[in-house]
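Participant: Mind looking at a prediction? Sequence and model below.
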Amino acid sequence: MTTQAGHPFGLEPGSAMGVSGWTRLTQEDFNVFGKVTRDEDPMHTDPDWCAAHGPFPTTISFGFFTLSLLTGFSHQASPWPEGAYAINYGFDRIRFLAPVPVNSRVRGHFTFLGAEARSDGGFLTRMEVTVEIEGVDKPALVAEWLGLVYPPDAQIR
């Protein structure tokens, strides 16, 4: 993707956008996510089951829970343009590379990959996102995240 002049981030492709703060993922987080998504898999929600039967000795984060943290991480890490509005557009690539054990701390790293101007006044943006697990060499996930960013003067109709 090539960068178009005037896009709201003002960054060149490959530029680091920032790193979020650390967030601890608790058993309560896993339980609430499982309840809300109607997926109360014991690998994520039952520490006793994990200790006795699970593939991991403790509960681990749902991959989609870890993925859902990206928006909050991006607000901490990225230089959001003043007055602009961003809408999720999707992902071209998501990989869950390492399990995130309960009580781990994670954070997001963001790299700007580019932006394309759209006919509606917005921009299709791409960011590379890596979620790091504190003290673990392999990341929890890597993704190429697509967003629609509208400058303050764009009118979406």
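Facilitator: The structure has been received and is ready for your questions.

Participant: okay, CA-based contacts and neighbour counts for the rest of this
Facilitator: Noted.

Participant: ok, which stretches of this protein are helices?
Facilitator: For the chain, the helices defined by DSSP state H cover 27-37, 42-45, 47-53, 63-68, 70-77.

Participant: Need the winner for burial among the ones you listed.
Facilitator: Most buried of the helices of the chain by mean neighbour count (mean count of other C-alpha atoms under 10 Å) is helix 42-45; its value is a mean of 22.

Participant: Geometric centre of the protein: which residue is closest?
Facilitator: By C-alpha atoms, centre = their mean, the chain has its centre lying nearest to residue 70, at 2.3 Å.

Participant: how far away is that residue from residue 49?
Facilitator: With distances taken as C-alpha to C-alpha, to the nearest Å, residue 70 is found 29 Å from residue 49.

Participant: then this one, side by side with the first:
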Amino acid sequence: MSTVFSNAASLEAAVGHSLGVTDWLLIEQDRIDQFADATGDHQWIHVDPVRAKEGPFGATVAHGYLTLSLVNYFLPQLMTVENLAMGVNYGCDRIRFPAPVVVGSRIRGSGEVTGVESLANGAVQVVVRVTIEIEGSDRPACVVDTISRYTFA
């Protein structure tokens, strides 16, 4: 269930607090293949199940950047910001890929607001650390500090 924020003060009050976890998402070969087509990255560890079976992971694995891109899928499940004139993705910091996502794995996102900074015109810059967990794994697939800017109406 998404945590709802309606103003800058509610975001500031959330610093250091968990946003919970999302639903699980199954990573299937079709999604990996579509990402390979979209990016031109057709490395065999991603798109050749026969060869990848004999490779270092025992199966194909999702691209790290595919895993990172799914932060955009998970964030709305973690948080909603209302009463906005505008919200923009400002970037990311500290991106890491500690463990591969093997095809057939289920992943989910968890989040924590780690910082809120006031900007001009009443806008705020919010840093949310998103950790993409792999079901049954002690190590996450991805940890990233997302940076968003919100201007309230």
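Facilitator: Sure thing, it's come through. Not measured: the values here are computed from a predicted model.

Participant: ok, the residue lying closest to the residue nearest to the centre of structure 1 once chain neighbours are set aside - contacts?
Facilitator: Leaving aside its sequence neighbours, residue 70 of structure 1 sits nearest to residue 108 (C-alpha to C-alpha, 6 or more residues apart in numbering; 6.9 Å). Going by C-alpha atoms under 8 Å, 6 or more residues apart in numbering, residue 108 of structure 1 touches 19-21, 70, 73-74, 77, 129-132.

Participant: Go through the residues you listed and name the one nearest residue 146 of structure 1.
Facilitator: Nearest to residue 146 of structure 1, judged by C-alpha to C-alpha, of these is residue 129 at 10.4 Å.

Participant: Tell me how many other residues crowd that closest one.
Facilitator: Using other C-alpha atoms under 10 Å, residue 129 of structure 1 has 23 other residues around it.

Participant: OK, contacts around it?
Facilitator: Applying C-alpha under 8 Å, 6+ apart to residue 129 of structure 1 gives the contacts 108-111, 142-145.

Participant: let's go with 10 Å and repeat that
Facilitator: Residue 129 of structure 1 is in contact with 17, 19, 67, 70, 73-74, 94, 108-112, 141-145, counting by C-alpha atoms under 10 Å, 6 or more residues apart in numbering.

Participant: pretty sure residue 61 of structure 2 is touching residue 49, no?
Facilitator: Yes - under the criterion of C-alpha atoms under 10 Å, residue 61 of structure 2 makes contact with residue 49 at 9.3 Å.

Participant: okay, and the common contacts of those two?
Facilitator: With C-alpha under 10 Å, 6+ apart, residue 61 of structure 2 and residue 49 have common neighbours 29, 103.
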